[in-house]
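Student: Curious how this folds, go ahead:
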Amino acid sequence: MYSLLSFLLPPSSSPRRPVSHSTSVAVEAECTHGRKGRRIASSVFASDSWCTRVPSNLFRLENKEEEEKKSKTDDGRRWEKMEEEASLLLLPPGLLRETMPRHVAVIMDGNSRWASFRRLPVSAGHEAGYRALREIIDLSSSWGIRALTVFAFSTENWLRPKAEVDFLMRLFEGLFKEHLKDFNRKGIRICVIGDTSKLPESLQILSREAEKDTKHNTHLELIVALSYSGRSDIVQACQKVAHKVKDGILDPSDVTESIIAEELETNCTGNFPYPDLLIRTSGELRLSNFLLWQSAYTELFFAESLWPDFGEADYIKALASFQQRQRRHGRRI
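Tutor: As a prediction, this is how the structure comes out:
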């Protein structure tokens, strides 16, 4: 029995064949429907001789048994995931998909000042900053950003009062423990970088479990920098390369920038090691020892908002600024 899709196909010079899972491919797409600016997700089905776009809410299989059978197969699950992702990838007005940064890095600064201005304990500022982080993760996932690196805790932050450090460690544990199911549902992969040996053992265990449980997710790579130092990252990369030279694996003349870059911690997933855009909040104009090698050609955006106040409007402003720039990488355009 033909589905509704059969009646929506355009004429073809070749004989029309029933739509089958083996001859059709679903890809992500968007279409504009109704009043201006309203977007809905759609599915595109392509065969050897035709291609047409069908809004998702029109696609229904008439045969209920066939639908149930398909949903139980691997192809069916991939189908559903692609439609779900297509529905998520809706950008706010003013942002263009073709110039969205693939990798965004964030220096989350201003929690303590936010609390101080409100005469609240520092812990309240960190809790508010934690909520801001969850929002930015969700927005990044929804807007199709492929990697998000957040500077959560620097090596210098160990010098802060013990009570504050302990509170932050508990927040990080909550990130990996309480939101793991949500990360998996949204296809978010976790990667923790930095000198993790200094972290509490409970946090080390939770972070390793989060990395293991999400390693097959591909929608968004969330790289969390804990006890991280940009200088130390470069040093450890050089040490690894030096060991390879010592062991005869590499010749000194073969050591290049790319060889060192392969050993940097942000290369933990092997996909997006360099950020396209780095955002720092609270009005401070410095990198604070964050991603020093990786940010050689990164576009910088400094926001006046304190991190707990940094929300969707601020994020859109940073992304819009990035899209207005020409990235030359030293070349003349």
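Student: from here on, contacts and neighbour counts on C-alpha atoms
Tutor: Fine.
Student: how about residue 95, secondary structure?
Tutor: coil (DSSP: H, G, I helix; E, B strand; the rest coil).
Student: Tell me which residues of stretch 128-135 come out buried.
Tutor: Within stretch 128-135, the residues that count as buried by 16 or more other Cα atoms under 10 Å are 128-130, 132-133.
Student: now stretch 226-233
Tutor: Within stretch 226-233, the residues that qualify as buried are 226-230, 232-233, counting by 16+ other Cα under 10 Å.
Student: sorry, back to before: possible to save the buried residues of stretch 128-135 as TSV with distance to residue 256 and secondary structure?
Tutor: Putting the buried residues of stretch 128-135 into TSV (distance: Cα to Cα, whole Å; DSSP: H, G, I helix; E, B strand; the rest coil) gives the following:
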residue	distance to residue 256	secondary structure
128	43	helix
129	39	helix
130	39	helix
132	39	helix
133	36	helix
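Student: Adding distance to residue 258, write these out as JSON lines.
Tutor: Shown next, in JSON lines, are the buried residues of stretch 128-135 (distance: Cα to Cα, whole Å):
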{"residue": "128", "distance to residue 258": "39"}
{"residue": "129", "distance to residue 258": "35"}
{"residue": "130", "distance to residue 258": "35"}
{"residue": "132", "distance to residue 258": "35"}
{"residue": "133", "distance to residue 258": "31"}
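Student: Residues contacting stretch 282-302, please?
Tutor: Surrounding stretch 282-302, the residues in contact under the criterion Cα atoms under 8 Å, 6 or more residues apart in numbering are 107, 109-110, 151, 228-231, 234, 273-281, 303-307, 318, 321-322, 329.
Student: Let's see this one next, to set against the first:
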Amino acid sequence: MSLEKVIDYKNSELLMKIDKQKLPKHVAIIMDGNGRWATRKGLPRSFGHKQGVSVLKKILKAAKNLGCKVITVYAFSTENWTRPTKEVDFLLNLFSEVLKNEIEEIHEESTKIKFIGDLTPFPKNLKEIISNAESLTKNNNKFLFNVCVNYGGRQEIVKAAKKLALKSSTGEIKPSEINEELFNSELLTGGIKDPELLIRTSGEKRISNFLLWQLAYSEIYISDVLWPEFNEHEFLKAIIDYQSRNRRFGGIESLPNESFEDSQYFS
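Tutor: Below is the predicted model of the structure:
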């Protein structure tokens, strides 16, 4: 039996364990371990990033086929600028290359792509490619793919607070009107339902300044697998683990299963 058939068989076994009525509609992913994977194999770190893109394409397909509605990935953090200039330049060029090559297929699959973060420092050509991709897919509503680039959770919260402070100082809103719903609307993810599940690869047990507000009640799944070796089988394991959790949201007993319209996952 070929390796592909073995993997398919294992995936089929896992699929039988999944309750389609209890799927996390929004899954966030910290794709960690590209550099370590390459180093362990004696390869340049760039090979790890390229392999990471291939894995992401497979996981997006698996999520869509399973019935998830939103995937949000941490592609480039505000802290990543401290990496060697050569690696940063490679990553920015990789973003451009992948977007140009994949955007038509993304659009044909009725996927909306949204970039979350401060794009100001990015090269002009990359900003244009991102803008064109978002414009092309803005009306798609089958699946939402959020890409967090030059993103930091603390920075996002500070910016939201500043926006509300300005609105309050100009009389647009009263301080007493500020609540969680209003604050949430000022975030870069405003209008998008919070993730039910966060997956982090490489075994690291931290959230690295990612979606600090939005992950308040998310279930967290840590995979020891490095991102370039993550696959559909590992993704299904994360979903099954999520479904085994008793989500109490700070209470004693689980809340009744909620039913949301797909539109609630899109901004």
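Student: what's the TM-score here?
Tutor: Laid over one another, the chains give 0.88 as their TM-score (TM-score structural alignment, normalised by the length of structure 2), with 240 aligned residues with a Cα RMSD of 1.1 Å.
Student: returning to that earlier point: mind checking which of the buried residues of stretch 226-233 of structure 1 land in helices?
Tutor: Of these, the ones assigned to helices by DSSP state H are 230, 232-233.
Student: what does residue 315 of structure 1 align to in structure 2?
Tutor: Aligning on TM-score structural alignment places residue 315 of structure 1 opposite residue 235 in structure 2.
Student: Go ahead and confirm its match touches residue 60.
Tutor: No: using Cα atoms under 8 Å, residue 235 of structure 2 makes no contact with residue 60, being 10.1 Å away.
Student: which ones are touching residue 45 of structure 1?
Tutor: Residue 45 of structure 1 neighbours (Cα under 8 Å, 6+ apart): 24-27, 51-54.
Student: Now the buried members of those residues.
Tutor: Listed as buried from these are 26, 54; burial here means 16+ other Cα under 10 Å.
Student: and which of the contacts of residue 45 of structure 1 is nearest to residue 202 of structure 1?
Tutor: residue 27 (41.4 Å; Cα to Cα).
Student: what's the closest non-adjacent residue to the closest one?
Tutor: residue 44 (5.7 Å; Cα to Cα, 6 or more residues apart in numbering).
Student: Identify the residue of structure 2 aligned to residue 300 of structure 1.
Tutor: In structure 2, residue 300 of structure 1 lines up with residue 220, judged by TM-score structural alignment.
Student: I meant to write residue 123 of structure 1 there.
Tutor: So, by TM-score structural alignment, residue 123 of structure 1 is matched to residue 46.
Student: in what helix or strand does its match lie?
Tutor: Assigned by DSSP states H and E, residue 46 of structure 2 falls within helix 45-66.
Student: how many neighbours does the residue in structure 1 that residue 59 of structure 2 lines up against have?
Tutor: Here residue 59 of structure 2 is matched to residue 136 in structure 1, going by TM-score structural alignment. Neighbour count for residue 136 of structure 1, taken as other Cα atoms under 10 Å: 18.
Student: picking up where we left off before, wait, is the residue nearest to residue 27 of structure 1 part of a helix?
Tutor: No: applying three-state DSSP, one finds residue 44 of structure 1 to be strand, outside a helix.
Student: Hmm, it is touching residue 52, no?
Tutor: Yes: applying Cα under 8 Å as the test, residue 44 of structure 1 and residue 52 come out as touching, 6.0 Å apart.
Student: Could you pull up the residues touching residue 33 of structure 2?
Tutor: Taking Cα under 8 Å, 6+ apart, one finds 201-202, 226-228 in contact with residue 33 of structure 2.
Student: repeat for residue 200 of structure 2
Tutor: When contacts are counted by Cα under 8 Å, 6+ apart, residue 200 of structure 2 touches 29-32, 207, 220-223.
Student: and if you look at residue 127 of structure 1?
Tutor: residue 171.
Student: State the distance from it to residue 280 of structure 1.
Tutor: Distance of residue 127 of structure 1 to residue 280 of structure 1, computed by Cα to Cα, to the nearest Å: 19 Å.
Student: about what we covered before: quick one: which of the ones in helices among the buried residues of stretch 226-233 of structure 1 is nearest residue 78 of structure 1?
Tutor: Distances from residue 78 of structure 1 to those, taken by Cα to Cα, are shortest for residue 233, at 37.1 Å.
Student: now for that closest one: what does it line up with in structure 2?
Tutor: By TM-score structural alignment, residue 233 of structure 1 lines up with residue 156.
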